[in-house]
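*Asks:* Pasting a predicted model and its sequence here:
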Amino acid sequence: MTILVTRPSPAAEALVERLQRAGRVAWSLPLIEFTPGQDLALLPQQLAALHPGDLVFIVSQHAIHYAAAHLRQAGFTWPATVNYYAIGRSSALALHAASGHAAAYPRERETSETLLQFRDLHRLTGKRALILRGNGGRELLADTLAQRGATVTLSECYQRCAKYYEGALEGRRWRDRGINTIVVTSGEMLQQLYSLFPAIDREEWLLHCRLIVVSERLATLARECGWREITVADGADNDALMRALQQT
């Protein structure tokens, strides 16, 4: 098995290093990179507007990375009287490291769908919910919280930017290196991966690779694109991806 990791830096390089230490052949091809979001200047005001018992949701650890840096610069501390939620363990750990506050998160599938099953998120009338996230992305979390009665505010803490690669050159590079397993951690990256290479590379090589994805939703998207060999990891962090790769 020869593995290509498409998640962003530095997580991609960290996973490749772990795989290589485990005796696997692995390479990285980050498909997106991150820059500060457009709503960071508003974040202290948005957090200050929350009342005790209101909700803060962390969509990814990248949101914490940029939010925490901005709040430190502004001399603003994370409120202690609100309830914090994270999509996954990495985001919860990032929040705790930045603020000292704990966040509830799904222990099995690290998805918005699983988080929304939490009993205390079913009735939210009168609550305010602040979602720290990147540009674009899914609206499921925000829409569902609003349907359950919360007043929802979105805060764009970071932006995802596609990295440019020459598709024909990359196709030859990775085919020559014998890539047959690819790690993909978001729908955006899955579509970018599919669109990057010329049709002949997709038909002769890319769609024959095994995909390691992080949710059933991504697996469904991959099947719709034409992939057949798909493994769903039990989380989106590198530990979960390592477990999935060790089982293939």
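*Replies:* Sure, I can see it. Numbering: from 1, shown residues only.

*Asks:* alpha carbons only for contacts and neighbour counts from here, please
*Replies:* Will do.

*Asks:* Next, the contact list for V16, please.
*Replies:* Listed by CA atoms under 8 Å, 6 or more residues apart in numbering, the contact partners of V16 are 5, 26-28.

*Asks:* cool, and D39?
*Replies:* Per CA under 8 Å, 6+ apart, neighbours of D39: 155-157.

*Asks:* so what's the most centrally placed residue in the chain up against?
*Replies:* Residue closest to the average C-alpha location in the chain (CA atoms, centre = their mean): S60, at 5.6 Å. Neighbouring residues of S60 by CA under 8 Å, 6+ apart: 86-88, 90-91, 133.

*Asks:* Take the residues you listed and keep only those in helices.
*Replies:* 90-91 (DSSP state H).

*Asks:* now the contacts of S60 in a markdown table, with distance to V213 and neighbour count?
*Replies:* Listed next are the contacts of S60 as a markdown table, based on distance: CA to CA, whole Å; neighbours: other CA atoms under 10 Å:
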| residue | distance to V213 | neighbour count |
| --- | --- | --- |
| A86 | 19 | 28 |
| I87 | 16 | 27 |
| G88 | 15 | 27 |
| S90 | 17 | 19 |
| S91 | 18 | 24 |
| R133 | 20 | 24 |
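
*Asks:* Pretty sure P106 sits against Q117.
*Replies:* No. With contact defined as CA atoms under 8 Å, P106 does not reach Q117; the gap is 9.1 Å.

*Asks:* take a look at this one as well, against the first:
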Amino acid sequence: MDRAPLVLVTRPERPGRLLAARLRDAGSGSGVSALWWPAFDLVPLPEDPALQAALARLAGFNLAVFVSPAAARACARALRAPWPASTAIAAVGAGTRQAVLACIPEAGRARIVAPSDDAAAGGGSEALLSALRQADLAPARVLVVRAQRGRELLADALAQAGALVEQVAAYRRTVHRPDSCAWAALRAIRDLGRPIVPFLSSSEGVDALREQLAAGMPPLPWNEIRAALCLHPRIAGALAARGVADAIVCDADAASILDGLRRAPETRSGTLAS
């Protein structure tokens, strides 16, 4: 049990906090612990004319795509009228769908498409595209509400399918700066010689985590990260490019993460054996 790993949960905001808590509960019997260590803070943009202009034309879009709960909340703050029932809504997962319904006035009047929890865990953009195909949606005009920087997969795939796609930024991601309590918890585990295994939900999170660890006092060397868990093969590729070859793809739930730890050579031990 002394060598049981610490999982760094890098998913931002409430989904990351909940996942870390559930992983602590599920891993308590095997000694596995978890620390919420968000890669990013999601910061709303100041009132932006481009976002305001796009939202003023909502009724002219057949579909609006929200890439995260943060996108839904930022849209809700900028909206000046109820959501038009004629504009369908696409959400990358259940959390985003819940944020849309909770934050955006009259969103429940519109058709909402989102992948199942199981599908979304394997890769949000890809799962949403599959859900849109299954829903037989072929929108002519699409608005994508997103971060300032991010993947182009959704917009590119929708454009290739014949849609006229407009993207608008509603928030930005900044690398999170862990506080002294988080650093103390991380160093305490490291000093015990236990493996530190990050769980990453985006490719961009790989370099964000490297930046965080390098900024520590003292820094935590990246080469001490010998194994990682991630949501998608593209993230495993980003990890491999940064020298972490032992990257296990798993879903974003406690049971899948514990199973991933059992499959990772760096963390496989008697305390994690089935």
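*Replies:* In hand now; what should we look at? These numbers were taken from a predicted model, which means no experiment stands behind them.

*Asks:* Superposing both, give me the TM-score.
*Replies:* Put the two chains on top of each other and the TM-score (TM-score structural alignment, normalised by the length of structure 1) is 0.79; 233 aligned residues with a CA RMSD of 2.9 Å.

*Asks:* ok so, going back, of P106 and Q117 of structure 1, give the one with the bigger neighbour count.
*Replies:* Neighbour tally, P106 of structure 1 and Q117, criterion other CA atoms under 10 Å: the higher count belongs to P106, 20 against 11.

*Asks:* show me the contacts for the closest residue to the more buried one other than its chain neighbours.
*Replies:* Spatial nearest neighbour of P106 of structure 1, chain neighbours left out: L115 (5.6 Å); criterion: CA to CA, 6 or more residues apart in numbering. Contacts for L115 of structure 1 (CA under 8 Å, 6+ apart) come out as 86-87, 105-106.

*Asks:* could you pull out the helices for structure 1?
*Replies:* Using DSSP H, helices in structure 1 cover 11-21, 43-48, 61-74, 89-99, 112-115, 140-147, 167-176, 187-196, 199-204, 216-225, 238-246.

*Asks:* looking at structure 2, where would I find the counterpart of the first one?
*Replies:* For helix 11-21 of structure 1, the aligned range in structure 2 is residues 15-25, judged by TM-score structural alignment.

*Asks:* in that stretch, what's buried?
*Replies:* Residues of stretch 15-25 of structure 2 classed as buried by neighbour count (16 or more other CA atoms under 10 Å): 16-17, 19-21, 23-24.

*Asks:* Could you dump those residues into JSON lines with distance to L101 of structure 2 added?
*Replies:* Formatted as JSON lines, the buried residues of stretch 15-25 of structure 2 follow (distance: CA to CA, whole Å):
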{"residue": "G16", "distance to L101 of structure 2": "20"}
{"residue": "R17", "distance to L101 of structure 2": "21"}
{"residue": "L19", "distance to L101 of structure 2": "22"}
{"residue": "A20", "distance to L101 of structure 2": "25"}
{"residue": "A21", "distance to L101 of structure 2": "25"}
{"residue": "L23", "distance to L101 of structure 2": "27"}
{"residue": "R24", "distance to L101 of structure 2": "30"}
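
*Asks:* need the contact list for the residue lying closest to S28 of structure 1 once chain neighbours are set aside.
*Replies:* Among residues not flanking S28 of structure 1 along the chain, V5 sits closest, at 4.6 Å (CA to CA, 6+ apart). Going by CA under 8 Å, 6+ apart, V5 of structure 1 touches 12, 15-16, 26-30, 182-184.

*Asks:* again, but for D251 of structure 2
*Replies:* 118, 121-122, 230-231, 257.

*Asks:* State the pair within those that is farthest apart.
*Replies:* Greatest spacing in the contacts of D251 of structure 2, by CA to CA: D118 and C230 (14.8 Å).

*Asks:* Looking at these two, which has the bigger crowd around it?
*Replies:* Counted by other CA under 10 Å, D118 of structure 2 and C230 do not tie: C230 has more neighbours, with 25 against 14.

*Asks:* Counterpart of that one over in structure 1?
*Replies:* Checking TM-score structural alignment: C230 of structure 2 goes with V213.

*Asks:* If I follow the layout properly, its match ends up in contact with N238?
*Replies:* No. Using CA under 8 Å, V213 of structure 1 is not in contact with N238, being 11.8 Å away.

*Asks:* now do the same end-to-end measure for stretch 200-219 of structure 2.
*Replies:* Length of stretch 200-219 of structure 2, first residue to last, CA to CA, to the nearest Å: 20 Å.

*Asks:* what does stretch 205-224 of structure 1 give?
*Replies:* Stretch 205-224 of structure 1 end-to-end distance (CA to CA) = 17 Å.

*Asks:* just stretch 44-51 of structure 2 next, same as before
*Replies:* With CA to CA, one end of stretch 44-51 of structure 2 sits 12 Å from the other.

*Asks:* Any idea which of the helices of structure 1 gets closest to P36 of structure 1?
*Replies:* Nearest to P36 of structure 1 among the helices of structure 1 is helix 61-74 (6.3 Å), distances taken as CA to CA.

*Asks:* From the contact counts, what lies against that closest one?
*Replies:* Here helix 61-74 of structure 1 touches helix 43-48, helix 89-99, strand 128-134, strand 151-162, going by 3 or more CA pairs under 8 Å, 6 or more residues apart in numbering; DSSP states H and E.

*Asks:* repeat that with 10 Å
*Replies:* strand 32-36, helix 43-48, helix 89-99, strand 128-134, strand 151-162 (3 or more CA pairs under 10 Å, 6 or more residues apart in numbering; DSSP states H and E).

*Asks:* okay if I get the ones you listed as TSV plus distance to L71 of structure 1?
*Replies:* Listed next are the helices and strands packed on helix 61-74 of structure 1 as TSV, based on distance: least, CA to CA, whole Å:
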stretch	distance to L71 of structure 1
strand 32-36	13
helix 43-48	7
helix 89-99	10
strand 128-134	13
strand 151-162	11
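
*Asks:* Let me know how buried the equivalent of L154 of structure 2 over in structure 1 is, in neighbour terms.
*Replies:* L154 of structure 2 maps onto L141 in structure 1 when the alignment is built from TM-score structural alignment. As a burial measure, L141 of structure 1 scores 19 neighbours (other CA under 10 Å).

*Asks:* That concludes my questions; thank you for your assistance.
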